[in-house]
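Student: below is the sequence, then the predicted model.
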Amino acid sequence: MSEAVVNTSVQHRTGHIELNRPKALNSLNQEMVDIVNDALQSWEDDPHIEQVLITSTSEKGFCAGGDVRAIRDLDMEGRHEEGDEYFEHEYRMNLHLANFPKPIISIADGVVMGGGIGISAHGSHRVVTEKAFAAMPEMLIGFIPDVGSTKMFSSMRGTKGYESLALANFLCLTAWRMNPADMLWAGYATHLVPSDQLEAFQQLLISDGVDAAIAAFATQPEDEAPLKKHEAAIAEVFGHDSWEEIAAALEACRYEDFKAMVQSHMELACPTSVVAAVELLRASNAAPGLAEALDFELRMGNSLRRTPNFVEGVRAVLVDKTKDPKFEPSTTAEVDVQALRAVLA
């Protein structure tokens, strides 16, 4: 018998979800999503379960995202509806995590990208180690930021102490790789625990509860968040409601190093995804709740997956790994922004 792609168990009064697809860096497929949903459903009203813990069996990280290679294969065969169904299930899981009535603690030690953010960041406690890094790299594969990030990123306060649509735009458009200090400053992470203390942290969490474990093991990063150094530039450039305005602000930006860094990060981004992401982030930021934002993401994502850009982007980044995508249109100026707005209308 093959091993389960997600292990679920109950220890004391803790429901434990353990992502167990290490060879794929826990890329979330439909089976994994459905197992997590079923576990949450089972534990939600169980009086013997007081908290839920989400971890990974992989030594390299928590979760590298959704299984977009499998979705690409479906789209190439014209089986778009099956891909639609996968994202419906994944976003239902994201919403369930966000609305869960008990503490949910995720422990990220290594890579957290895309869908990995979705399965961790909606919980009450997002614990990271010094080895953790997180990013939303969807611009590079002809897709859109999703799993609730378009609402969550603009609502995060973190140690910076305020919400910021500009920061959400920056993180999603540039695929900036947040280190632990960034994650705490921006608000993705709530606590930092050294990786060599994770086993003891987890044992105390299960025996005495999350508050006791946090009090005993949580620490602070040694260095200032790199994101904080760009705080003024991010607000100046990315605090606008359309890509056209952001692009103009970037061109006029007085922070030359920041300007060069953004241009370098976005060099291989899909133009349609860039324009769509800004429209999506604005709509989600104004939405009354996460459910509405996830609906926006589902509509926009399903629409973009029916163009050649998604197949091409996944090919260049994940299949051939040549990093030479040929996107159409090839410039943001050629993208029909009204058509994208119609998808969200």
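Tutor: Happy to help now that I have it.

Student: CA atoms for contacts and neighbours, from now on please.
Tutor: OK.

Student: tell me the buried residues in stretch 233-249?
Tutor: Neighbour-count burial for stretch 233-249 flags 233-243, 246, 249 (criterion: 16 or more other Cα atoms under 10 Å).

Student: quick one: which helix or strand includes Asn94?
Tutor: helix 80-99 (DSSP states H and E).

Student: other SSEs contacting the very next helix or strand once past that helix?
Tutor: Note on helix 80-99: by DSSP H and E, the next helix or strand toward the C-terminus is strand 104-108. Here strand 104-108 touches strand 51-56, strand 61-63, strand 125-128, going by 3 or more Cα pairs under 8 Å, 6 or more residues apart in numbering; DSSP states H and E.

Student: turn these into JSON lines, columns for distance to Glu222 and mean neighbour count.
Tutor: JSON lines is the format used below for these (distance: least, Cα to Cα, whole Å; neighbours: other Cα atoms under 10 Å):
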{"stretch": "strand 51-56", "distance to Glu222": "25", "mean neighbour count": "23"}
{"stretch": "strand 61-63", "distance to Glu222": "21", "mean neighbour count": "30"}
{"stretch": "strand 125-128", "distance to Glu222": "14", "mean neighbour count": "25"}
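
Student: dump those strands into CSV; add distance to Lys151 as well.
Tutor: Below are the helices and strands packed on strand 104-108 laid out as CSV (distance: least, Cα to Cα, whole Å):
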stretch, distance to Lys151
strand 51-56, 22
strand 61-63, 20
strand 125-128, 17
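
Student: which secondary structure elements does the helix holding Asn94 contact?
Tutor: Short answer (3+ Cα pairs under 8 Å, 6+ apart): helix 80-99 packs on helix 30-44, helix 68-76, helix 290-305.

Student: and the contacts of that helix?
Tutor: 29-30, 33-34, 36-37, 40, 71, 74-75, 104, 118-119, 122-123, 147-148, 290-291, 294, 298, 302, 305-306 (Cα atoms under 8 Å, 6 or more residues apart in numbering).

Student: and with 6 Å instead?
Tutor: Under the contact criterion Cα atoms under 6 Å, 6 or more residues apart in numbering, helix 80-99 has outside partners 30, 33, 37, 71, 118, 122-123, 147.

Student: relative to helix 290-305, how tilted is it?
Tutor: 160 degrees (axes from the mean of the first three to the mean of the last three Cα atoms, to 10 degrees).

Student: and Cys63, how far from Leu167?
Tutor: For Cys63, the distance to Leu167 (Cα to Cα, to the nearest Å) stands at 23 Å.

Student: repeat that for Val274.
Tutor: Val274 is 15 Å from Leu167, by Cα to Cα.

Student: show me where the protein has its strands.
Tutor: All strands of the chain, identified by DSSP state E, fall at 6-11, 14-19, 51-56, 61-63, 104-108, 111-113, 125-128, 133-135, 191-192.

Student: the second one packs against which elements?
Tutor: Looking back up the chat, that one is strand 14-19. strand 6-11, strand 51-56 (3 or more Cα pairs under 6 Å, 6 or more residues apart in numbering; DSSP states H and E).

Student: next, the one to line up against it:
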Amino acid sequence: MSGAEPADDEIRFERRGRLGLVTLDRPGALNALSLGMIGALHRQLDAWEADDGVTRVAIRGAGGRAFCAGGDVRHVYALGRAGRLDDVFAFWAAEYRLVVRMQAYPKPLVALIAGVVMGGGAGISLHGAHRVAAEAYVFAMPEVGIGLFPDVGMTYALPRLPGRLGTYLALTGARVGPGDALAIGLATGFAPARDFDAILDRLAAGGPVAEALDTGAARPPAGALVAARGLIDDAFSGDSVRDILGRLDAAASAGSTFAAETAALMRTRCPTSLYIAREQMRRGPDLDFAQAVLAEYRVVTRLMRGHDFYEGVRAVLIDKDGRPDWRPATLEAVDHDAVLAAFGPAEGPEPRFA
């Protein structure tokens, strides 16, 4: 399927009593969002907003392995390699408009998250009021590993996590389990995946949403992320990527395995992406949601004209050799002025995200 074709076999919509239910149905692709799915979901949300009989909307992923692993970057890669940049830009604009629509949606949005939630999957869940994690929940924004950056509203959301945890997640792409997600606000509730059907039945009945989501299940304990909070807050308050790495190296020298592993992970990431992500986290607290998404659109369209995104997708998802040829290859060689310029207004007309 090309991204411009209908998505009837990739996303399903149901009306159950007072509930509008969305099921992402590409389990073989970890429910990654195609352009058709994005458009179909946007239109259905518009229809349910106008329907007084629908008082809440829930979204889930099929297959059990993933809620949604992100946008369909393989398709974006193919379009870019074919020189179809207008189609590439249309994909990002549509995904970002959907995220803005969902963040401002006037009816309660409930994400039932079993398995992986990454990239665009976080974009269509994290900004809603209710995010229920199951036992296999795994959150990550790993874009710095493919020459991209944490987008879909993460410029707004990640800096608003406690302390410097958002900066840590942006610059590492590290994975977060359900206990830590609940502790830091990525998830708002917990339920075993086997209870999701019962939750949907209660939502359909139309009672208070909070009561429908309460299964009485014991919340999993926080893990390594919360345990390392003090170190993270200190290291990731550094003024630059190099300063952050220096602080991590110092902590590693003092015996911190967490710091050593974190620094090693960052050194595998795209140098330019690290600089972009650090700049996002610096700017994000002063931006409203629409401004944050516009900044992301400006950056992503510039990266689509470059080298690192295509090389990162090739190395991680296409050839899977794990040996990306980043250009530049070192932090020292990154042009900081070019990074700042990427956040500036485009030369031509820009989409509206307000």
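Tutor: Perfect, thanks for sending it. Computed from a prediction, not measured in an experiment: that's the story for all the values here.

Student: which parts of the stretch 251-354 of structure 2 are helices?
Tutor: Here the stretch 251-354 of structure 2 has its helices, by DSSP state H, counting those that start in this stretch, at 257-266, 271-283, 289-303, 308-313, 336-342.

Student: would JSON lines of these with mean neighbour count and distance to Ala205 of structure 2 be doable?
Tutor: Below are those laid out as JSON lines (neighbours: other Cα atoms under 10 Å; distance: least, Cα to Cα, whole Å):
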{"stretch": "helix 257-266", "mean neighbour count": "17", "distance to Ala205 of structure 2": "46"}
{"stretch": "helix 271-283", "mean neighbour count": "23", "distance to Ala205 of structure 2": "41"}
{"stretch": "helix 289-303", "mean neighbour count": "22", "distance to Ala205 of structure 2": "32"}
{"stretch": "helix 308-313", "mean neighbour count": "24", "distance to Ala205 of structure 2": "44"}
{"stretch": "helix 336-342", "mean neighbour count": "14", "distance to Ala205 of structure 2": "48"}
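
Student: can you redo these as a markdown table with distance to Ala29 of structure 2?
Tutor: Formatted as a markdown table, those follow (distance: least, Cα to Cα, whole Å):
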| stretch | distance to Ala29 of structure 2 |
| --- | --- |
| helix 257-266 | 25 |
| helix 271-283 | 25 |
| helix 289-303 | 23 |
| helix 308-313 | 15 |
| helix 336-342 | 31 |
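
Student: among the ones you listed, which is nearest Ala251 of structure 2?
Tutor: Smallest distance to Ala251 of structure 2 across the helices of the stretch 251-354 of structure 2 (Cα to Cα): 6.0 Å, for helix 257-266.

Student: and the contacts of that closest one?
Tutor: 172, 245, 248, 251-252.

Student: what do we get in structure 2 for Trp243 of structure 1?
Tutor: Under the alignment (TM-score structural alignment), Trp243 of structure 1 pairs with Val241 in structure 2.

Student: now swap in Phe87 of structure 1 and tell me
Tutor: Using TM-score structural alignment, Phe87 of structure 1 lines up with Trp92 in structure 2.

Student: could you do Glu59 of structure 1 as well?
Tutor: Under TM-score structural alignment, Glu59 of structure 1 pairs with Gly64 in structure 2.

Student: from Leu200 of structure 2, how far off is its match?
Tutor: 16 Å.

Student: and these two? which has more neighbours close in?
Tutor: It is Leu200, of Gly64 of structure 2 and Leu200, that has more neighbours when counted by other Cα atoms under 10 Å, with 20 against 15.

Student: which non-adjacent residue is nearest the counterpart of Val147 of structure 1 in structure 2?
Tutor: Aligning on TM-score structural alignment places Val147 of structure 1 opposite Val152 in structure 2. Leaving aside its chain neighbours, Val152 of structure 2 sits nearest to Gly123 (4.9 Å; criterion: Cα to Cα, 6 or more residues apart in numbering).

Student: give me the distance between that neighbour and Gly206 of structure 2.
Tutor: Distance from Gly123 of structure 2 to Gly206 of structure 2, by Cα to Cα: 26 Å.

Student: over to Ala58 of structure 2?
Tutor: 13 Å.

Student: distance of the match of Val147 of structure 1 from Tyr168 of structure 2?
Tutor: Val152 of structure 2 sits at a distance of 17 Å from Tyr168 of structure 2 (criterion: Cα to Cα).

Student: so between those two, which is more surrounded?
Tutor: The residue with more neighbours, out of Val152 of structure 2 and Tyr168, is Val152; 29 against 25, by other Cα under 10 Å.

Student: hmm, Gly121 and the more buried one touching each other?
Tutor: No: using Cα atoms under 6 Å as the test, Val152 of structure 2 is too far from Gly121 to be in contact (9.0 Å).

Student: quick one on the thing from earlier: mind giving me a markdown table with the helices and strands packed on strand 14-19 of structure 1 and columns for distance to Met93 of structure 1?
Tutor: A markdown table is the format used below for these (distance: least, Cα to Cα, whole Å):
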| stretch | distance to Met93 of structure 1 |
| --- | --- |
| strand 6-11 | 14 |
| strand 51-56 | 13 |
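
Student: and Ala232 of structure 1, how many neighbours?
Tutor: For Ala232 of structure 1, using other Cα under 10 Å, the count is 11.

Student: what lines up with it in structure 2?
Tutor: Going residue by residue (TM-score structural alignment), Ala232 of structure 1 aligns to Gly230.

Student: and the closest residue to Thr57 of structure 1 other than its chain neighbours, how far is that from Gly65 of structure 1?
Tutor: What sits nearest to Thr57 of structure 1 in space, not counting adjacent residues and going by Cα to Cα, 6+ apart, is Asn20, at 5.4 Å. The gap separating Asn20 of structure 1 from Gly65 of structure 1 is 14 Å, by Cα to Cα.

Student: what does Leu173 of structure 1 give?
Tutor: Taken as Cα to Cα, the span from Leu173 of structure 1 to Gly65 of structure 1 is 17 Å.

Student: ditto for Gly83 of structure 1
Tutor: 15 Å.

Student: quick one: the residue sitting nearest the centre point of structure 2 and Glu261 of structure 2, what's the gap?
Tutor: When Cα atoms, centre = their mean is applied to structure 2, the residue found nearest the centroid is Gly119 (3.1 Å). For Gly119 of structure 2, the distance to Glu261 of structure 2 equals 22 Å [Cα to Cα].
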